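> Fold the following and give me the result.
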Amino acid sequence: MKHENSSSKLIVFLFSALLILSVSTNVYGEMHQDPNYEKWSKIALSALKKEYKDAEFTDYKYVGRQEVSEEEAKDVFRVRVNQNGESFTAQVDIVLNPKKNELITVKIVKMQE
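You can find the predicted model right below:
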C-alpha cells in the first residue's frame, strides 16, 4: 500500500510541476513572442533618446505587435517622457520585416492626453 501511495504522490507532483511550468511559459511567452523583442525594444528606446535629449523615461510598456502583411509587422511601445518640467506619453512604432528580421521605419508620436 505504501508503494501505491508514494507513486500517486509522485504522479500528482509531476503533473502539478508540469502544469505550473506550462502556465508560466505561456504567460511570459505572450508578451515576448518575437525572439527579437529585445532588439526592437532597444531600437525604440534609442530613437526616444535621440528625439528627446536629456529626458527621463518611465513606465516603459510593450503594447504589442500588429501584423500588417506577410512582410511587414509593427511593434508598438509606449513610454512616459519627462522633459523640461513637461510630462507626456510617447508612442514608438517600429515597422519591421519579420521574415528578414529587418527594420523598415521608426515613428515617434507624442500622444494627446
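> from here on, contacts and neighbour counts on C-alpha atoms
Fine.
> what about the longest helix in the chain?
helix 2-31 (DSSP state H).
> And the helices in the chain?
2-31, 37-51.
> winner for burial among the ones you listed?
helix 37-51 (a mean of 15; mean count of other CA atoms under 10 Å).
> Residues contacting it, please?
Residues outside helix 37-51 that contact it (CA atoms under 8 Å, 6 or more residues apart in numbering) are 55, 75, 77, 92-94, 106, 108.
> Recalculate using a threshold of 7 Å.
92, 94 (CA atoms under 7 Å, 6 or more residues apart in numbering).
> another one to check against the first:
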Amino acid sequence: MKYNNGFKLAMLLVMAAFFVIPANIGLAQPEYAKWGQAAVNEVKSEYPDYELKDYSYDGKVVISDEREQFTFTMTLEKNGESQKVKAYVLTNPQTEEQIEVSLEEIE
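This next block holds a predicted model:
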C-alpha cells in the first residue's frame, strides 16, 4: 500500500505528539529546585571530601520584594562520620538571580 506525503506527515506529527507531550508532563519542578542545586554545588565545593547522603528543603523566608531566602539541610559523610550543614540561598525573586549562598555546620 502506498501513502501520499500528506498522510506520512500527519502520521509523523501524531507519533511525535506521543513522544513530546508525555515527556513534558511532570517536568515542572518546585520553585526551590533551582536553589537547591545551588546549595548542593556550594556544599560540594566547600566539603569536597564528603559524600552527600541526605538533602531536605526546610522552607523559604520572604525578606522583601527583592530578597528571599531558601533553606536546606544536608547530611554529609566522610569515613563513617556524619556532618550536617545548613545551606542558606539568598535570591532576588524579581530577577530570579542568586545573591549569596552561605553555609552553617549544625549538630
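> still on that earlier bit, let's have the helices of the first structure in JSON lines, adding distance to Asn82 of the first structure.
Formatted as JSON lines, the helices of the first structure follow (distance: least, CA to CA, whole Å):
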{"stretch": "helix 2-31", "distance to Asn82 of the first structure": "26"}
{"stretch": "helix 37-51", "distance to Asn82 of the first structure": "12"}
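> just to revisit the earlier point, what is the orientation angle of the longest helix of the first structure with helix 37-51?
30 degrees (axes from the mean of the first three to the mean of the last three CA atoms, to 10 degrees).
> So which of the helices of the first structure is nearest Glu70 of the first structure?
helix 37-51 (18.0 Å; CA to CA).
> So which bits of whichever strand in the first structure runs longest are buried?
In the first structure, with assignment by DSSP state E, the single longest strand is strand 56-69. Using 16 or more other CA atoms under 10 Å as the test for burial, strand 56-69 of the first structure gives 57, 62, 65.
> quick one: that strand to the second structure mean distance?
For strand 56-69 of the first structure, the mean deviation from the second structure after alignment is 0.8 Å (mean CA distance after the TM-score superposition for the first structure).
> In the second structure, which residue range corresponds to that strand?
Strand 56-69 of the first structure corresponds to residues 51-64 in the second structure, going by TM-score structural alignment.
> Since that was my last question, I'll sign off now.
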